[in-house]
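> Sequence first, then the predicted structure, then my questions.
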Amino acid sequence: MSTAASPHPSNIPRRMVLMGVAGCGKSSVGAALATRCSAVYRDGDDLHPAENITKMSKGIPLADADRWPWLTRVAIALRADIGPTIIGCSALKRAYRQHIERIAGSPVTFIHLAGTAEVIEKRIKERQGHFMPPALLASQFAALQPPGPDENAISVDIDQPLDAVVEAIVAQLGGLRK
């Protein structure tokens, strides 16, 4: 972990979503970023309805109808306004991100953890105890709509050490809506 000073609290958005396909590092980056920024981290997987986890565990991709209740739960958790909050949530489509921001009721900063299919597939195969099978990775990339320049979002390449990913995020946070 970096020994650099923490960013000034005014530079840290109140509501952040670490987004990207399964295996991009949302949980690891989220925990490290929360420590670095004195924020609270919540894993969006913990907000999934049980039916969603059952489907994914069986290798069945989620449909939009499955995702909306989950995305609403993510947005409600952000709306709680307990201080700077980071939630790991795939938020693969623009419509999902718009839904989260609309329900949250104020700006949400989306942090896209971007990586190649090869890098992410390797990570998925190496992790233990997660419900998401590698077979669903292709469906995640097929659904992914990376944030556009008009969105309140940054993108960081995950093919680097964890500390470098966190520092790249912190370096980009200052100019965004809070």
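Structure's in. What do you need? Numbers count the residues shown, from 1 in each chain.
> contacts and neighbour counts: CA atoms only from here.
Will do.
> Tell me which stretches of this protein form helices.
26-37, 50-57, 64-79, 94-104, 117-126, 137-143, 162-173 (DSSP state H).
> Turn these into CSV, including distance to Asn152 and mean neighbour count.
As requested, the helices of the chain are exported to CSV (distance: least, CA to CA, whole Å; neighbours: other CA atoms under 10 Å):
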stretch, distance to Asn152, mean neighbour count
helix 26-37, 18, 20
helix 50-57, 28, 14
helix 64-79, 15, 18
helix 94-104, 10, 18
helix 117-126, 24, 14
helix 137-143, 20, 15
helix 162-173, 10, 17
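> another structure for you, compare them:
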Amino acid sequence: MQPTPRPSSTVIVLMGVSGSGKSTIAAELVDRLGWTFAEGDAMHPPENIERMAAGIPLTDADRAPWLRRITDWIRARLEAGQDAIVTCSALKAEYRDELRSAGPGVRIVYLRGNPATLVARQSARRGHFMPASLMRSQLETLEEPRPDEGVLTVDVAAGPAEIATTIIRSLGLDPS
């Protein structure tokens, strides 16, 4: 894949189901690129967190205000000319369309993994509100990005450093 010319600013959206490594890869990218970072989970309304913590899957209506908040955050970064990274499951094409509506500098990276790996990772996590019991719901909701969406897909089987390198190279980013 050829690197893509950069717009004036770029916001990378790291997407994927819970356990795909969004926060881990974001930390690696922030360390290398020095960009601003936002954890998408922190933008959930308290009601969403309560629902997920109770093992209740979110609906499209539950996700709507959260996606708007993330889109607004992305738009503000782009308007300020600030490069940034945000995590967001972005499970459906319509959610990704919402995020891309923030501006032309939005680049979505899908962290794809096999279900067994994802369940094992999520089950091993401590201190996160998302229980492993919701993995099935997330996988059922997930609409893998279509080729015409322009989403970079990266397999999570590699380590964080290798995944970050793949993202930086594929998106034509300068780590200096």
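All right, it came through fine. Just so you know, these numbers come straight off a predicted model, no measurement behind them.
> what's the closest of the helices of the first structure to Ile86 of the first structure?
helix 26-37 (6.7 Å; CA to CA).
> I'd like to know which elements the closest one is packed against.
strand 15-19, strand 40-43, strand 85-88, helix 162-173 (3 or more CA pairs under 8 Å, 6 or more residues apart in numbering; DSSP states H and E).
> Make a markdown table out of the ones you listed and add distance to Pro107 of the first structure.
Output for these, formatted as a markdown table (distance: least, CA to CA, whole Å):
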| stretch | distance to Pro107 of the first structure |
| --- | --- |
| strand 15-19 | 7 |
| strand 40-43 | 17 |
| strand 85-88 | 12 |
| helix 162-173 | 13 |
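> Let me know which of these is the nearest to Pro134 of the first structure.
That would be strand 15-19 among these, by CA to CA, at 17.8 Å.
> so the closest one aligns onto which residues of the second structure?
Matched against the second structure by TM-score structural alignment, strand 15-19 of the first structure falls on residues 11-15.
> Give me the contact list for that stretch.
With contact meaning CA atoms under 8 Å, 6 or more residues apart in numbering, stretch 11-15 of the second structure is reached by 22, 26, 74, 77-78, 83-91, 105-111.
> Give the buried residues for that stretch.
Residues Val11, Ile12, Val13, Leu14, Met15 are the ones in stretch 11-15 of the second structure that count as buried (16 or more other CA atoms under 10 Å).
> Name all residues that make contact with the nearest residue to Pro134 of the first structure once chain neighbours are set aside.
Distances taken as CA to CA, 6 or more residues apart in numbering place Ile124 nearest to Pro134 of the first structure, at 6.0 Å, with adjacent residues excluded. Going by CA under 8 Å, 6+ apart, Ile124 of the first structure touches Ala22, Gly23, Pro133, Pro134.
> what's the answer for Leu173 of the second structure, then?
Counted by CA under 8 Å, 6+ apart, Leu173 of the second structure has contacts Arg6.
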